[in-house]
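Chemist: my questions concern the predicted model and sequence given below.
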Amino acid sequence: GADRHCLFTQIVRTYKTSELQEIVKTFRQEPGEGVLHWLVRVWDNAGQTVLLLRYELQQLGVMAQDAQVRAEMANPPNPKGANGQEEESPSLYRWLMGAVDTAYPSAGELEAQVGPWKTIAEGVQALRQLGMAWAVSMGGMDGPDDMPVTKFTKAALLRTAPDELKPSLLAVVMAADGRVGELAATLMQLETALAGARPKAVRAAKGQRNQGQAGQGVERGELRVPRRVLWFDLLQAGVPREETDRKPTANLYKRWMQLPASKRSTGPERERTVEPNKPAEPSASLAEWQLPRPY
């Protein structure tokens, strides 16, 4: 009956202190890392699957380097679901999106944080950050790749582009009328055409953080395949978008490794090199962190 329903909705699993510390370690904003870059990384690392009660989120303020966001995390507004009701245990991603939205209520103010870039690969990251700015302003329920490409997004992307790439970018960007993820895929095709070669797996410089790439859980210095390459190759191979969007990087990697070598951007000659260093699977504790949804 009603009493039983009420009982179930109140039974939620809370985190141990050690687990909260692990969440901070996994998702903290790095010194000098912009808010939008941070949010994209939280999204790519499946921060939308880590469900938190309000008082737990309040203990995680240390993960934010941005003083305004950290202040909002101390007294965060409860994110609302699609039905307009406050969620009991929103995801870390939703909590952070709400805190950023309160700290930076203007999408334009967030967009201004996206600085100049030099390569198309960096341009794709800039584009996704611009998409994230709009995701924040639209309630924070979706990721950056699902945001529409607006005229403001186009203007900001072209404004921050290097002069030598603007002639190549202009027609592609101005013709875009879909979503950020689709334009990102188009830009990657342009990168391939301009470079005369398909994207390669990237080796992170030892001791340096390789920002914006897939498999952030992999130790520094290991060979990794950028998430954007995994995503693009899967789409090109005919995998439906609903099976790639919002999925953890480790899941995308598994699907990617099942593709024929000819369908993978790293090429057959890199297959054995990439395999031993695939992105780390989410730890068991991360899976356990997910709180049960109310019945």
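Modeler: Cool, got the structure.

Chemist: when you work out contacts or count neighbours from here on, use the C-alpha atoms and nothing else.
Modeler: Will do.

Chemist: can you give me the helices for the stretch 101-250 of the chain?
Modeler: 107-111, 120-137, 151-159, 166-175, 180-195, 227-236, 249-257 (DSSP state H, counting those that start in this stretch).

Chemist: mind checking which of those helices is nearest Thr9?
Modeler: helix 120-137 (28.1 Å; C-alpha to C-alpha).

Chemist: show me what the closest one is packed up against.
Modeler: helix 35-44, helix 92-103, helix 107-111, helix 151-159, helix 180-195 (3 or more C-alpha pairs under 8 Å, 6 or more residues apart in numbering; DSSP states H and E).

Chemist: okay, angle between the second one and helix 120-137 too, please.
Modeler: Computed by axes from the mean of the first three to the mean of the last three C-alpha atoms, to 10 degrees, the angle separating helix 92-103 from helix 120-137 equals 80 degrees.

Chemist: quick one: list the elements packing against helix 92-103.
Modeler: Using 3+ C-alpha pairs under 8 Å, 6+ apart: helix 92-103 touches helix 35-44, helix 67-74, helix 120-137.

Chemist: let's have the helices of the stretch 101-250 of the chain in JSON lines, adding mean neighbour count and distance to Val69.
Modeler: Shown next, in JSON lines, are these (neighbours: other C-alpha atoms under 10 Å; distance: least, C-alpha to C-alpha, whole Å):
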{"stretch": "helix 107-111", "mean neighbour count": "18", "distance to Val69": "12"}
{"stretch": "helix 120-137", "mean neighbour count": "24", "distance to Val69": "13"}
{"stretch": "helix 151-159", "mean neighbour count": "18", "distance to Val69": "23"}
{"stretch": "helix 166-175", "mean neighbour count": "14", "distance to Val69": "32"}
{"stretch": "helix 180-195", "mean neighbour count": "18", "distance to Val69": "25"}
{"stretch": "helix 227-236", "mean neighbour count": "20", "distance to Val69": "26"}
{"stretch": "helix 249-257", "mean neighbour count": "19", "distance to Val69": "26"}
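
Chemist: thinking again about what came up before, I'd like to know which of the helices and strands packed on helix 120-137 is closest to Leu234.
Modeler: helix 180-195 (11.1 Å).

Chemist: use this one as the comparison:
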Amino acid sequence: MLWGFTPEQLQDPDKVVEYLKEKCCGYSKETQLTALCWALATIYQTLLDSRQHHPERENTPTGPAAEPKDQPIPVSVAPTHKKIYTRKPVRLVKDDDELGPSREQEEEPEPEVITRSLSLSELRDMRKDFSCLPGEHIITWLLCCWDNGASGLELEGREAKQLGSLSKEGGIDKAIGKKAQALSLWRRLLSSVRERYPFSEDVICRPGKWTTMERGIQYLRELAVREMVCYDPDNAQLPTDPDEVQCTRPMWPKFVQSAPSSYANSLAVIDWKSKEAPTVDEVAGRLRQYEESLSSSLVLAVEKLSQDVRQLKEDISYSPPAQTRIAAVRSKRFSAPERGYGAYTP
């Protein structure tokens, strides 16, 4: 049984449900349930098609002024200007009593780099900003560290050791200060998690379903961080930013599975037409555009229609066929005389 709906038809859920009842009437229970499943899938496909085509024509960029306004929003970006590991250039000047222009000519052409170690108060602030919360998954914690500016903080091994237990896992915390040279905290965190969990399948992302698109985008970014855990740290061609990681085909089904039912059916049919997978940042932009382009009235209509169709499926599943009920009535009508004649003996 083939179905076809228009967005205008979906605006009236009651009429659509009556139409489905009329079309399914007279078929077996299995056929009716299968037809309703296909009808619901077609409804979601119609919703997706109507959202994908029209917004693209209306929002086609025409120049620098048309750049997308929606950019990925960090969860909670902590100030990092007080925590950055600094290297101060100092120009050496001869210590004499001569004054005048000749003094400027005696400055060294190449600056000498002096390293300033972080103070105890700065380390204490870093420990507060980058500590894993109780019950927080490792990947969620890593993404929060990135959003809090871990890539802009350089630490030597002895300083990293003073941060204490950041991840609340001994194997990871011990590896954070393993390398003595100055490295960014972000690189130290990734390498320490990689050493503790050499396979990405061993790292658990947040379970459960997200309820808003922004939470869904955050989960997609967590999947990107999970991919980065297995990256080669010495490969300069690989991205260090989770938003620049490509959204691979194995990542997308996991994202769809975490989506609520109102999104999952539409997201499941999305396919990337280009050979090269888009980045997480690009996918996030499309998801936000999809969310904003959804007409509230159409969404409410589809949600009500989905509930009505599910209720119709339940009614069909648990109610006996009409012929069975008619046969039962007939058996009751003739059962009394038959019992009476059966009991009579001349």
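Modeler: The structure has been received and is ready for your questions. None of these values were measured; they are calculated from a predicted model.

Chemist: TM-score of the superposition?
Modeler: Once superposed, the chains reach a TM-score of 0.55 (TM-score structural alignment, normalised by the length of structure 1), with 182 aligned residues with a C-alpha RMSD of 2.8 Å.

Chemist: ok, back up a step: Thr273 of structure 1: which of the helices and strands packed on helix 92-103 of structure 1 is closest?
Modeler: The nearest among those, by C-alpha to C-alpha, is helix 120-137 at 21.8 Å.

Chemist: quick one: the closest one to structure 2 mean distance?
Modeler: On superposition with structure 2, the mean distance recorded for helix 120-137 of structure 1 (mean C-alpha distance after the TM-score superposition for structure 1) is 1.0 Å.

Chemist: and of the helices and strands packed on helix 120-137 of structure 1, who's closest to Asn251 of structure 1?
Modeler: Taking those one by one with C-alpha to C-alpha, helix 35-44 is closest: 11.4 Å.

Chemist: so the closest one corresponds to what in structure 2?
Modeler: Mapped onto structure 2 using TM-score structural alignment, helix 35-44 of structure 1 covers residues 138-147.

Chemist: from the chain's centroid, how far away is that stretch?
Modeler: In terms of C-alpha atoms, centre = their mean, to the nearest Å, the centre of stretch 138-147 of structure 2 is found 14 Å from the chain centre.

Chemist: could you dump the helices of the stretch 101-250 of structure 1 into JSON lines and include distance to Val50 of structure 1?
Modeler: Output for the helices of the stretch 101-250 of structure 1, formatted as JSON lines (distance: least, C-alpha to C-alpha, whole Å):
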{"stretch": "helix 107-111", "distance to Val50 of structure 1": "24"}
{"stretch": "helix 120-137", "distance to Val50 of structure 1": "18"}
{"stretch": "helix 151-159", "distance to Val50 of structure 1": "29"}
{"stretch": "helix 166-175", "distance to Val50 of structure 1": "35"}
{"stretch": "helix 180-195", "distance to Val50 of structure 1": "23"}
{"stretch": "helix 227-236", "distance to Val50 of structure 1": "20"}
{"stretch": "helix 249-257", "distance to Val50 of structure 1": "15"}
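
Chemist: buried ones in the top helix by length along structure 2, by neighbour count?
Modeler: The single longest helix within structure 2, with elements called by DSSP state H, is helix 29-58. Residues of helix 29-58 of structure 2 classed as buried: 29, 32-33, 35-36, 39-48, 50-52 (neighbour count, 16 or more other C-alpha atoms under 10 Å).

Chemist: next up, the contacts around the aligned partner of Val180 of structure 1 in structure 2.
Modeler: Aligned by TM-score structural alignment, Val180 of structure 1 pairs with Val280 of structure 2. If a contact means C-alpha atoms under 8 Å, 6 or more residues apart in numbering, then Val280 of structure 2 has Leu220, Arg221, Ala224, Pro242, Asp243, Glu244, Val245, Gln246, Cys247 as its contacts.

Chemist: now structure 1: which of those match?
Modeler: Using both residues aligned by TM-score structural alignment, their matches' C-alpha atoms under 8 Å, structure 1 keeps these contacts from the contacts of Val280 of structure 2: Leu220, Arg221, Ala224, Pro242, Asp243, Glu244, Val245, Gln246, Cys247.

Chemist: what is the nearest of the residues you listed to Lys88 of structure 2?
Modeler: Pro242 (29.8 Å).

Chemist: what does Met63 of structure 1 correspond to in structure 2?
Modeler: Match for Met63 of structure 1 (TM-score structural alignment): Leu166.

Chemist: I figured that match hits Ser131, correct?
Modeler: Yes: between Leu166 of structure 2 and Ser131 there is a contact under C-alpha atoms under 8 Å: 4.3 Å.

Chemist: who has more neighbours, the two?
Modeler: Leu166 (21 against 18; other C-alpha atoms under 10 Å).

Chemist: for the more buried one, which three-state class applies?
Modeler: coil (DSSP: H, G, I helix; E, B strand; the rest coil).

Chemist: before we move on, the earlier item: may I see the buried residues of the match of helix 35-44 of structure 1?
Modeler: Ile138, Ile139, Thr140, Trp141, Leu142, Leu143, Cys144, Cys145, Trp146, Asp147.

Chemist: Lys151 of structure 1 pairs with which position in structure 2?
Modeler: In structure 2, Lys151 of structure 1 lands on Arg249 (TM-score structural alignment).

Chemist: what sits against that match?
Modeler: So Arg249 of structure 2 contacts Ala277 (C-alpha under 8 Å, 6+ apart).

Chemist: what's in contact with stretch 52-64 of structure 1?
Modeler: 14-15, 20, 24-25, 27-29, 70-71, 73-76, 78, 88-92, 95, 291.

Chemist: ok, 6 Å please
Modeler: Under the contact criterion C-alpha atoms under 6 Å, 6 or more residues apart in numbering, stretch 52-64 of structure 1 has outside partners Val24, Arg28, Gln29, Arg70, Met73, Ala74, Ser89, Pro90, Ser91.

Chemist: what's the farthest-apart pair in these?
Modeler: Gln29 and Ser89 (21.7 Å).

Chemist: and the two most separated of the contacts of Val280 of structure 2?
Modeler: Largest pairwise distance in the contacts of Val280 of structure 2, by C-alpha to C-alpha, is 11.9 Å, between Leu220 and Glu244.

Chemist: nearest to His5 of structure 1, of the contacts of stretch 52-64 of structure 1?
Modeler: Ser89 (16.8 Å).

Chemist: Arg203 of structure 1 versus that closest one, what's the distance?
Modeler: Separation of Ser89 of structure 1 from Arg203 of structure 1 (C-alpha to C-alpha, to the nearest Å) stands at 38 Å.

Chemist: of these two, who's got more company?
Modeler: Just comparing Ser89 of structure 1 and Arg203: by other C-alpha under 10 Å the higher neighbour count belongs to Ser89, 23 against 13.
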